[in-house]
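[1] Fold the following.
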Amino acid sequence: MDWIDLLSSNIYYVSRMNFSKEKPAILSLQYYSYPDAMGGAWNLTHEINKRLVERGHRVVIITCKPDDKYPDQEEINGVEFDRVSFAVSKDPIRLWHAIRRKVKHHLREEESWVAHVHHPLVGAFALTTKCYRQIPKIYHFHSSWYDEEKINLTETDQGKINLYFRLKIIRWLEWVCYRYSKSILFLSEYTRKRFLDYFPFKKPRMRIIPGGADTTKFYPSENSNELNAIRNRLGIPAGHKFLLTVRRLEARMGLDNLITAIAEIVNRSPELKFKLVIAGKGSLNDKLKSQATLSGLDDHIRFCGFVPDNLLPGYYAAADIFIMPTTFIEGFG
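    Sure, this is the predicted structure:
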């Protein structure tokens, strides 16, 4: 049984007492989603939704636009996207009205539904509609939004009072979503334990569904010409080890610690020949580049920005070492 089989069985579990239909439609609630935005959780949810469609489920995503270049509605890999405009997504009152309207529109259709919630803000807003409260709900606990925002807001120096009240609201939104869910899904035992510590009330059914890799895309390559071409394109000199990390450039990803560690390695063992490639984009881009330059690491570290999905398998195959320096809230554990 693979991880989509586990998810499908969980969907059947939460829906079986409500419907006679074997395969209910899935209403996926996300603030952002792939391919509009890039990141581990967004890529994971896209793969989940795509594979649920392949197994005969209808999947509708209600999500927000990171900018207005995306259409309001479209279909990708059989998954139906229904997007909230960028301007509306940044106004909590307008977003609340938009989520309610879209939820009511879809649940009016003559189908059996199960909600699959990936973000507590969208999930909590949906709960203010009666029709949504009447369908079974699964919450996918990628991480605690409270934990992530505590790091991000502290990094941006929000002020203690503002930080306190924002975090209280976030915690309430998450707890409401958990309370109304029939089942909570986790990527690892680490995230399950964090949930147990974070949510002090009666727990819904809990299930760990580990992630996976598409081995038709990610596999060791023996094509030395292709691998050397990738290394040359990234400026990896011959005879140098290729170190790779693929991260959003945000506070919890630990990239500042990684740069500090690279500086220490260079100072202790200047004879070592290697180059670190940091792939990704984020709010700390300029700060991290400045840290690398001030540490004298321009010859040892390259920032290559966002790398499209179609190029990532080659990067992984060409690298000698992959580094994941996350300091906090890593879903894998």
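
[2] switch to C-alpha atoms for all contacts and neighbour counts from now on
    OK.

[3] do you know how far the closest residue to Ala318 other than its chain neighbours is from Pro220?
    Spatially, and ignoring its direct neighbours in sequence, Ala318 is nearest to Leu227 (5.1 Å; CA to CA, 6 or more residues apart in numbering). Using CA to CA, to the nearest Å, we find Leu227 at a distance of 10 Å from Pro220.

[4] can you map out the helices along the stretch 101-250 of the chain?
    Along the stretch 101-250 of the chain, counting by DSSP state H, counting those that start in this stretch, helices occupy 120-126, 130-133, 145-155, 160-179, 189-198, 224-233.

[5] any idea which of the ones you listed is most buried?
    Most buried of those by mean neighbour count (mean count of other CA atoms under 10 Å) is helix 120-126; its value is a mean of 24.

[6] contacts for it?
    29-31, 96, 99-100, 103, 117, 132, 145, 170, 173-174, 176-177 (CA atoms under 8 Å, 6 or more residues apart in numbering).

[7] repeat that for 7 Å
    29-31, 96, 99-100, 103, 117, 132, 173-174, 176-177 (CA atoms under 7 Å, 6 or more residues apart in numbering).

[8] What is the nearest of the residues you listed to Tyr12?
    Val117 (15.8 Å; CA to CA).

[9] How about the contacts made by the nearest residue to Ser112 once chain neighbours are set aside?
    The shortest distance from Ser112 to any non-neighbouring residue, by CA to CA, 6+ apart, is to Pro24 (5.0 Å). Shown in contact with Pro24 (CA under 7 Å, 6+ apart): His57, Ser112, Trp113, Val114.

[10] Also this sequence, please, to line up against the first:
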Amino acid sequence: MKVLMFGWEFPPHISGGLGTACYGLVKGLAHHNQEVIFVVPKLWGDEEPLADFVNASDVVIDYRENRFKKIWKNLTYLEVSSFLVPYLGPEEFKKYTDYTVHDRMDVDESVFSNKFEFSGKYGKDLMKEVSRYALVASQIAKEKKHDVIHAHDWLAFPAGIAAKEISGAPLVAHVHATEYDRSGESVNQPVYEIERAGMHAADHVVAVSQLTKNIIINKYGVHPDKISVLHNAVLDASIIKSDATKKVPEKIVTFLGRITYQKGPEYFVEAARKVIQLDPNVRFVMAGSGDLLNKMVVRVAELGIGTKFHFTGFLKGNDVDEMYAISDVYVMPSVSEPFGISPLEAVRHNTPVIISKQSGVAEVLRNAIKVDFWDIDAMADAIFALLHYDGMSKMFKELGSEELKKLKWEHVAAKLVKIYQDTVKK
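    Okay, the predicted model is just below:
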């Protein structure tokens, strides 16, 4: 099976769990002798050679062929109707849209033959890059032979749809998170529409948890029979032995992730206050960055716990490993977490974890304390218990490490290959 896969990030240049999951899947597919063509907006040159990598920034596209016309017009419609993702300069964009409205193809040469440079980041031009990426995808689908198309999350869904239009190969849409996870009920409508279009255009949908599958059914109107659940895994199930040492005598409780609505940082702060009231010899760490960071700093100051609460900013690489290693408890209080790989990484560092019941990882990590994200009393009680009852902490460490051995990417990939085969046969 030859898989044309569209993603937005790949290790070592990643911003979150999506890149880690893509890496695990590609590695697992290689274990099962599947050939993967992995397309990313930008290659950095130090990616592990697990696949035939395609740098979207190096692809020249020419839209004048008839087969591109439908994709070209549909993308133009999206651009013109929303004005959210202009991917040409003002003059070219006006010229291009004017002619497309009149179904003309004899516009300036530079409009139809171009090579786009992608940043590969999540900046202010994200929508523009998503649109460009879809156009590049159609050219890649024309050039690269493949049996099935696999697109990861909304950033790559338009690319997957465009590729399917060109090659006719079946599309698998992989949902790692939805707009309802990121924003609650106040969804970004254009993003929601892209997600919905991707799921409905797909021949099959993969969800990272039953929690996510339920959202796809109830919020996006996708039939349950079209959706399979594939839980994420860990790249290495072995316990990490670290020589990192704490520089403080107190116990350390850690939140590590994006400081956004989805991750529930405010509940962590409120639980911290309750724990500190019971035991002032505890330090809390919030590692990460996000749009709620300043609000959390202000709230910590209002509660008067600033001397026991630390903000590290965004961590990566060895700093992440060291943070896990020196933590006595790891807490993931997510409001809506499609899966959540970080608790598994914490377990690898022999750190007991507390996770919200509103997370996909709760479906596979049975030996962890689970609380409702909003129940700060239960969260505080669980933190206090793990810090003060050594027997409980030891038990969760031992049982958690045993569970990790079952969560391997090659097992996930084997199920994915079966999904590919079934989808191609339809």
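
[11] what's the closest of the helices of the stretch 101-250 of the first structure to Leu7 of the first structure?
    Nearest to Leu7 of the first structure among the helices of the stretch 101-250 of the first structure is helix 189-198; the distance by CA to CA comes to 15.9 Å.

[12] and the gap between the residue nearest to Ser112 of the first structure and Asn10 of the first structure?
    Distance from Pro24 of the first structure to Asn10 of the first structure, by CA to CA: 12 Å.

[13] Looking at the second structure, name the residue matched to Trp113 of the first structure.
    Matched by TM-score structural alignment, Trp113 of the first structure corresponds to Asp147 in the second structure.

[14] right, and that match touches Gln34 too?
    No - counting by CA atoms under 7 Å, Asp147 of the second structure does not reach Gln34; the two are 11.0 Å apart.

[15] Would you mind grabbing the residues shared as contacts by those two?
    Counting by CA under 7 Å, 6+ apart, the residues touching both Asp147 of the second structure and Gln34 are Met1, Lys2.

[16] How about Cys22 of the second structure, nearest residue that isn't a chain neighbour?
    Spatial nearest neighbour of Cys22 of the second structure, chain neighbours left out: Phe10 (6.7 Å); criterion: CA to CA, 6+ apart.

[17] my bad, should have said Thr97 of the second structure
    Thr76 (6.8 Å).

[18] Equivalent analysis for Ser89 of the first structure, please.
    Leu95 (5.2 Å).

[19] That neighbour and Ala87 of the first structure: what is the separation?
    Taking CA to CA, one finds Leu95 of the first structure at 9 Å from Ala87 of the first structure.

[20] Neighbour count for these two, which is higher?
    Leu95 (21 against 14; other CA atoms under 10 Å).

[21] Which element, helix or strand, includes the more buried one?
    helix 92-107 (DSSP states H and E).

[22] Show me which residues of that helix are buried.
    Under the neighbour-count criterion of 16 or more other CA atoms under 10 Å, helix 92-107 of the first structure has Leu95, Trp96, Ala98, Ile99, Arg100, Lys102, Val103, Lys104, His106, Leu107 buried.

[23] For that helix, which outside residues touch it?
    Contacts of helix 92-107 of the first structure (CA under 7 Å, 6+ apart): Val84, Val88, Ser89, Val122, Phe125, Ala126, Thr129, Cys131.

[24] Which pair of the contacts of helix 120-126 of the first structure spans the longest distance?
    Spatially, the most separated pair among the contacts of helix 120-126 of the first structure is Val103 and Glu174, at 18.8 Å (CA to CA).

[25] how about JSON lines for the helices of the stretch 101-250 of the first structure, with distance to Tyr316 of the first structure added?
    Below are the helices of the stretch 101-250 of the first structure laid out as JSON lines (distance: least, CA to CA, whole Å):
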{"stretch": "helix 120-126", "distance to Tyr316 of the first structure": "33"}
{"stretch": "helix 130-133", "distance to Tyr316 of the first structure": "42"}
{"stretch": "helix 145-155", "distance to Tyr316 of the first structure": "27"}
{"stretch": "helix 160-179", "distance to Tyr316 of the first structure": "35"}
{"stretch": "helix 189-198", "distance to Tyr316 of the first structure": "25"}
{"stretch": "helix 224-233", "distance to Tyr316 of the first structure": "10"}
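
[26] Glu80 of the first structure: which of these is closest?
    Across those, Glu80 of the first structure has its closest neighbour in helix 120-126 (17.0 Å, CA to CA).

[27] against the first structure, where does stretch 202-214 of the second structure fall?
    Against the first structure, stretch 202-214 of the second structure falls on residues 181-193 (TM-score structural alignment).

[28] what's the span of that stretch, first residue to last?
    Taking CA to CA, stretch 181-193 of the first structure runs 18 Å from one end to the other.

[29] in the first structure, which residue is closest to the centre?
    Geometric centre of the first structure, nearest residue: Ala41, 1.9 Å, by CA atoms, centre = their mean.
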